[in-house]
Each structure stands twice: as C-alpha cells, then as structure tokens.
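predicted structure and sequence below. I'll ask about it afterward.
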Amino acid sequence: MKISYPRKQGELVDSSEIELLFKWAEQVGIQINPKLQYPVKYPPGYFGMKTQLQIPPSETLITVPNNALLSTQIAKTPELSEIYESHPDLFLDSTSTTSVDYLMITYLLLEFSKGPSSYWYPYLNSLPKNPENLTDWKEIELIELQDSDVVTDVLDRQARYEIWIDTLISVLQKYPEKFGGTINVEKVHWSWKIVSTRAFGKCIPYSSLIPVADLINHDNVLTNYYYGTDDDLPPDLALGFDIRDTDSDSDEDLYEDPEPILLNYQNLHKINFSAYGEQLDEEKTNISKKILSEATIKDANRFVLDMNFSESLSISQITEDPNKRFRMVTGKNERFEGGAEILISYGNYSNRNLLMSYGFANKINKYNYARIKIPLRNLLTEQQWAKMEETYSSEALVAFKIKKSKICDDLLSVLRCLLWDINKDTPMAFFNPTSIENEEIIFQQAISIVRNCLDEFPTTLDEDLGILNAPKSHRHYFALIYRIGVKDCLQSQLSLLRMASLILRKIKSGEEFLDAITSIQQCEEVLNVSNRQKMIEYLSSYLGYLKVTK
C-alpha cells in the first residue's frame, strides 16, 4: 500500500544564514534534491522543509559526504589532544555516551572560537539559537503533563545534567587558550542542547551532527536514512521490510523511586501457587511443575524477542569509508505530494521520549502509550497477599503500557494468572483465554483499573481538547498534546475492553463466536472508536482461543 503525504500550508521565508549554509553545502559536496525548499514556516511558528513537486518512493532527498559529517571522530582533533589525553576517563571512553557528548561539545566550542575561519562556520551559524527539550521546563510547567513519573524523571535528569555540565566546565576552564579566552558557560549549555537534540547516532559509524539533514522535522513516516555507497540499497529494500513498520516504541527507561516490580510468568506462578500452601497432592504438584516449565519457556522467548527488536533498531558494525555518504531516501511505499512538508522519523518514540530528547510532541503518534502503575496488593487475592507480603513491599507497584489500538495483553495475562484456580481450570488456562467465565471477570477487572486511572486525572480528555484551542505557551501546548495522547490511549483501551466484554456476554448467551463479533460492529461503543475495523480484527484474533471452548 502506497502512503501519500498531502500538501500543507506553509510560507517560504528568506534567511541569509540558510542561504550561506546552502552555498557552503554545495562546496563541500552535500547534494540536495532540487525539489526541496527551506525554510518554510508552518503554523503555529515552526520551520520545516517542503517539496515543490511530487517525490515518489525511493527517491533521494539529501546526501552528505563523509567529510561533511561533524562526528566524534573529527572531534578527536590534535588541537584538543592535550585535553583528551589528560582526562581519558571523560573523553576517551568509547563505551560511554557521556564521553561521546563531551567530545562533541568540546569540539563545537573550539570551532565556535574560530569564528568565520572555521570550516564549519556556515553550519554552526545556521543552528537554532534557543534549542530546548523537557529538561529546560520549570517544575510548574512539568506538572501540566499530569504525569508524576515523568516529572520525577525530569527533575532527576536536571540535577544530574547540572553535575555533568559542571564537571566538563571545570576541566575546560583549565585550557582557556584553546577556546579564545574564558569559557562561555552559556555556550557550553547551548552546545550540549544542540548535540542532544540534533545528533544522529544510528546507521552511521560515529555519533554526528549532519548539516542540512537536520533541517527536516520528525513524524511517523518511512523515509530511510543510511550510510552507504551508490550501490548500497536503503534498509527497507535491503531487508525487505522497514523496522519502523510497528507500533512498538524504543523509548528510554524512566528513573523511578521505587521502581516497579517485574511480574513475568514465573513470578506469577510463584504468587498463585503460594496461596495453596500444603494442599497440593501429587497430581496437582505435577500440574504446578508443568505450568512452571511452560512459564520458564515463555519468559525466555519473551526475552529473546525483546532483545531482537532492540537490536533491529540499528545496523551493527558500520565502518567508516571516505567513499560512503549519509543518504536520505523516501520509503519504497511512500510519496510526498507537491507542496507537502518533507519529514523523517527520528525513531520509534512516543511523545514522552520526543519531549525528553527533542522538545516537541506530535498530535498523532502511533508509538504513544499510557503508562499506568497499580499497587501489587490491589491485584492479589487476600490469600495470595498473605503469602507474598514478606516477599513484596506493601508499596510495590506493577507497571503496564497501554496502547491505543490493541488490548493490553500484559495486564490481562497478569490478571488471568492470578485468577487461575487449580481446582477448576486447565493448565492451558493459566496462559490463554480458554474460559469464558474467567475472561468475563478478567475484563471487568481490567475495565475497572483503566477507568480508575482515567478518573485520577485532574482534567478530562474533552476538557483538554477544549484547552488546546488557547494554550498559555508553546510548552503548555506540548504538555496538552502529551496528556491528551495518554488519555486517548486509556479511553480507547476502555472501549476495547468493553467491546470484548460485550462479545463474551453474547457468546455466553448462546451466540456463535463469529456472529457475536459481527453483531457488535454497529453498537454505540464501537462507532465512537477511531479505526474501529482494526480493533474488531484485533479482538477477533485475541478472543479466537475461546472458539475451542464454545
């Protein structure tokens, strides 16, 4: 299926800095598709790049030669070797992202001190003057996110970043002659923000700032960027698929205190069977062993899947080659109509990660989720908690990611395992939805959990949508976009759960499975859900196990 991105309303504006950048880019061998225009100003005031004419699938947008990549390798210039070699733990630890950032910041400061004589001057002069991300927000602004976990994480990052920056400044101040005099503290902070918001780190040999390529904004598109020769294929052609064609996110972990506990199948087996005490005879003991064996296998498979997905997000062991170029190419099923804004994907990031790293959020983001935390004690039966309260703290929390377009399998799996009864349920029912009676209880519990999470917000989804018409500032606007996305995921999940519950009632009352699925498609709950056919298809697949027990 071809995806076409339509025209957007944007005004082309003049910029002497960008004109100088593009002249320099041509001189150093950066090739820009002549259809592209920049800067174009879009409402409410951001700048982007657009195409004058249609750009079809697999067309090259921008290529940047190896010598025009401002990389950590270039940052290891002999001009700064005295600093690096005197502090190898700070600058030369190849396994540390901190060392990578220190290298880039120090090199930027060196090149800035050279002024117009710097090779990179036209590029550096074109960079935004006030880049920001979530760590620049004040606490009163962070509260507007209505997410205490994100607030805690950001405040922790702010404290760590201050120490991190102060450490770098204390070192660089020993070498004022390298930077044309006293170190400009504001310029250090600015350099760090440029690196953190604009550097490319995947699919290239070294972390790099890439002139012109960083002018393109982010969205959930399939435009490819890669490092290769004229003969190398883009990833979606070389691999036969695009690694971004999924709704699984690759967000960074949050800092939390306390951290949520992990409930895998083996943990759930321990909790469930602990409540039976000494009541298990030989037959039931064998059932317990069988379930534990299957739980161990499923947990191992889940771990492997997670690892494989993580590794698929980057191409490993890319080596530097002066004959290779950084390339941006439209996806094999993607086209931009004339007048459309050109976009790339920075990664599989939810609005939380976009705000944290880049300082913006998108109204429509398929990687969004609502992250909810539930006290473990609230999930267990009295008998289970009586056996587990010495193992788990009374404050222990369990976290779940709630997506918009599919049932939260993890939440239902936890409830299913905790509800499972050795005296009446089959071993398969510990893992799969095979019992209509059990599923009815599970879905009602899940509905209650999600509804309670929605009720805890100080404003409703509808109220937020109204406030969005008149935000107090651009940060308030993005805070609204963030919390609207979270509540939208919860509201959609609630609708999904209610639909599933309705299907179960119909099946229990005697309707055939497929008839029950079909009959709910016109009910009010379904009609109020966007992309409802996709949800119906997902429910049909998810509840398909019940057909064997009907």
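Noted; the coordinates are in hand. Computed from a predicted model, the values in this text were never measured in an experiment.

can we go C-alpha only for contacts and neighbour counts from here?
Will do.

mind checking the SS state of the residue minimising distance to the centre of the chain?
For the chain, the residue nearest the mean C-alpha position is residue 349 (2.2 Å; Cα atoms, centre = their mean). For residue 349, the assignment made with DSSP: H, G, I helix; E, B strand; the rest coil gives coil.

below is structure B, check it against A:
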Amino acid sequence: MSIPPELLVTQVTAQRSETFGPIYRALFEGSEELGLDAEAVCQSIDKEALTLTLFYVHERAKGEASFYHPHINVIPPEFTTLLWVSETELDFIQGSPLYYIASTMREAVNDVYDAVVPRLLQVFGDKFAKASSATNRDFLWAYTILDSRAFKLRHPVDGQHGSDASEGALLTTVAPLIDLANHVLTDEEAQLESLGIDPTTGHLRIIVPKHATASKGQPLYLKYNELANWQLLLFYGFAIPNNTFDGVNLMLDIPDEQDNPQMEMRKMLLLNAGEEAGFGLEHTIRLQPDTPILTPELLGSLRLLLAEGDELDGVTVDTLDELFVQPLSKENETRVLITLRQLFENMLEQYPTTIEHDRQQLGKEESMFHRWCLLYMIGQKEILQGAIVTTKAMLERAQ
C-alpha cells in the first residue's frame, strides 16, 4: 500500500490550505485583529496539535466540499477514550495516576476551546466554520483524531522528494486508511508494517510482512509502538490483557537539605551528569521475566538522593555508575528500601478497591469499557504488589 503525500494530513497541510491558511497565519503570526495570545494557549497544547485540531474542525464543517471528506466521513463521530467518557465512568479508575492525567487533559482541552474557538468564530465566521459545527464536542472530536489515529513520521525536507528522509521534519501525521488499523503488542502479530515516508516519492509505504497472513474479511493489525495499558486506555480507549509493556511510573522526591545546601547542590550536579546513564527522578517499574522490578537505575538514583554525611565521599562523575551495582552503605541502602516500600504502599492505598475485588468484578462485568478499566487497574496493582514483596525481601537481607 502506498499513500501519496497529497493525502497525508500534517501541520504543513494546514498551513498551505487555501481556506485554513489565513486562519493559521492570523493565529500564529500576530494578527492584532484576532487578539489571541497563541504562545500562552500553546502552554496547554502544542502548536502542532492545536493547528491540526482546528484544521479538522474546519474541514469537517465544509462537508462534501472538503477534499478530505471521504477520509473524515469514515472517522467515527464519537470515541471511547477517557476524554469522552462521563465523570461516573472516569471514576472507574479513581486512585490511579491515570485518573489525574485524564482529568487534567479534559480540563485543558476545554480551556483551549474556550480561549480559541469563540474568537475564531467571531472574527472569521463561516470562513472558519459554522458555529453549529464548531462546538466543544466538535473540537474534542478533532483533538481525539490526533491522539488515536496519528503517527510521528519523518517527511522530506520542505516536501522536496528525493532528499534524505533521515534529515527531514518529524511531523504528526494522519494517514487515511492506515489510521483504521488496530493495535497489537508484537510485530509477529501484525499483518501490516510501516516503512515510513519514501524519500524519493514522498509516499507512505505500508507492507504485509513475510511472516504475516492476511485473509479476506479479516481485520488487519499494526503495532503502533510499545504501549502500556494506561496509554492505550487514555489515547485509544481500550486495554490488553497481560500487556508486557505495562508499568508503574514513579516520580522521586528531592530531599529537603536546607541545612546543607552544598550537599544538595552536589547531588543535583551528579544526578544531571548521570542522566544519560539512567540517573534521574522519573522511573518506571515493570513485571517482566528475567528483569528486576527494582531497576539498577532506580536504586542508583535513590542511593544518590538519600546519601547523608560522608556517604558521597569518593563518588565522582567517573565512578557514578557504581551506584547501580552496590550500596553506598548499609544505612543508606536501608533508607532507600524503606523509602521505596513506603512509596509503593502509599500508591496502592490510593485505590478505593483491592486487587481481589477487581479480579472478581472482571469476571462479572459486561461493559467492555469497564473491563478495560479493570485490566488497567489490576495490572497497576500487580506491579505494586510485586514491588512491595521484592522491597521487603531486600530490606530483610540488608538489615
């Protein structure tokens, strides 16, 4: 399958549109008439996403007059992602990190709509869209297209086919037809594979891999990426049982060391110096075969952050990696493991239901959306429980 560049929808498509181009320029090139602070708006949504969201609202409002009408016409009018569900349904994931992420995104999308669309309708009127075709729900529909159907693809420089695609621009891209393919976990399960943009022709090339079998009437699948269930539920509206890419994301705290600012400064310098090696404040724990749930990067970062007194003596940028494999001291290792145990227990306590309750409900639940929520919640709790068991065992050995 080869999808020509004329059908690929990107920010460049929107900029060059005869009907939307003036709206784009007014929004982002400082039109006094519009009176919008685009830079402030783009603190809640990036410029590329805002451009494409407004472009889809604009093109959908044109109806059959739109060049993209056949493509738009097959996109469902509603979605099953967390941006679309009711507050009651969102409560199904209460206590999880995803609940906060989804709530924040819903609020941000509404705020962007309120800041931008009414002003565009006032200034451009039907040249942008009829008011009845540019409601909050229409804006959400267009935004969800990017979340659920777009890919990051590298395009030839300035659209000049024949240039080296590796040097081209990485653009959010909606590709008609291929956006209909569903996701699978592994390459072996997929009947489709993207070869990216051909630098000679500018076409997006999709093939059926040699290992795949594709029968008439059967759905075709494409591996989007290595996606955890929180990403699938948030952006695509479903979850996968036994998702090997599931993980619990952690954010470590920086200890308050007002009494010893030099120690705090040294820790931050070492943490930044070791960033490429894996030191940092953000980590993910997973339940995977032959892989420790408490990664060396997580343990090494906490050993550094929780160091006291002279425990960092001798630790330099050159010897920093040693923290991945050995404790600074018995006392330091105990602090690290107690901190992790408390972190995991606190995260687990945020959930209003137990894992046993969720497993029972999974067998009874008829709603597919609720089943997907339970799959996500069970996965998170299994990882946290595994981390607690591992941390307690390591703590016993350390003491």
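Great, that's in hand. Predicted model, so just to flag it, every value in this text is computed and none were measured.

the residue nearest to the centre of structure 1 maps to what in structure 2?
Aligned counterpart of residue 349 of structure 1 in structure 2: residue 227 (TM-score structural alignment).

name the helix or strand for residue 194 of structure 2, please.
strand 193-197 (DSSP states H and E).

how far apart are that strand and its match in structure 1?
Average distance, strand 193-197 of structure 2 versus aligned residues of structure 1 after superposition (mean Cα distance after the TM-score superposition for structure 1): 3.1 Å.

going by neighbour count, list what's buried in that strand.
Neighbour-count burial for strand 193-197 of structure 2, with 16 or more other Cα atoms under 10 Å as criterion, is recorded at 193, 194, 196, 197.

next one: stretch 19-35 of structure 2
20, 21, 22, 23, 24, 26, 27, 34.

off-centre distance for that stretch?
29 Å (Cα atoms, centre = their mean, to the nearest Å).

same question, stretch 169-189 of structure 2
For stretch 169-189 of structure 2, the distance to the chain centre is 15 Å (Cα atoms, centre = their mean).

what do you get for stretch 342-359 of structure 2?
23 Å.

residues contacting residue 408 of structure 1?
Residues near residue 408 of structure 1 by Cα atoms under 8 Å, 6 or more residues apart in numbering: 400, 401, 402, 493.

could you redo the last one with a cut-off of 6 Å?
residue 402 (Cα atoms under 6 Å, 6 or more residues apart in numbering).

show me what it aligns to in structure 2.
Aligned partner of residue 408 of structure 1 by TM-score structural alignment: residue 295.

got it, and residue 125 of structure 1?
Residue 125 of structure 1 maps onto residue 73 in structure 2, with residues paired by TM-score structural alignment.

count of neighbours near the residue nearest to residue 42 of structure 2 when sequence neighbours are not counted?
Once flanking residues are discounted, residue 42 of structure 2 sits nearest to residue 50: 7.7 Å by Cα to Cα, 6 or more residues apart in numbering. Counted by other Cα atoms under 10 Å, the residues lying close to residue 50 of structure 2 total 24.

and residue 50 of structure 2, what element?
Going by DSSP H and E, residue 50 of structure 2 is in helix 47-61.

tell me what that helix is packed against?
Packing contacts for helix 47-61 of structure 2, counted by 3 or more Cα pairs under 6 Å, 6 or more residues apart in numbering; DSSP states H and E, involve helix 136-149.
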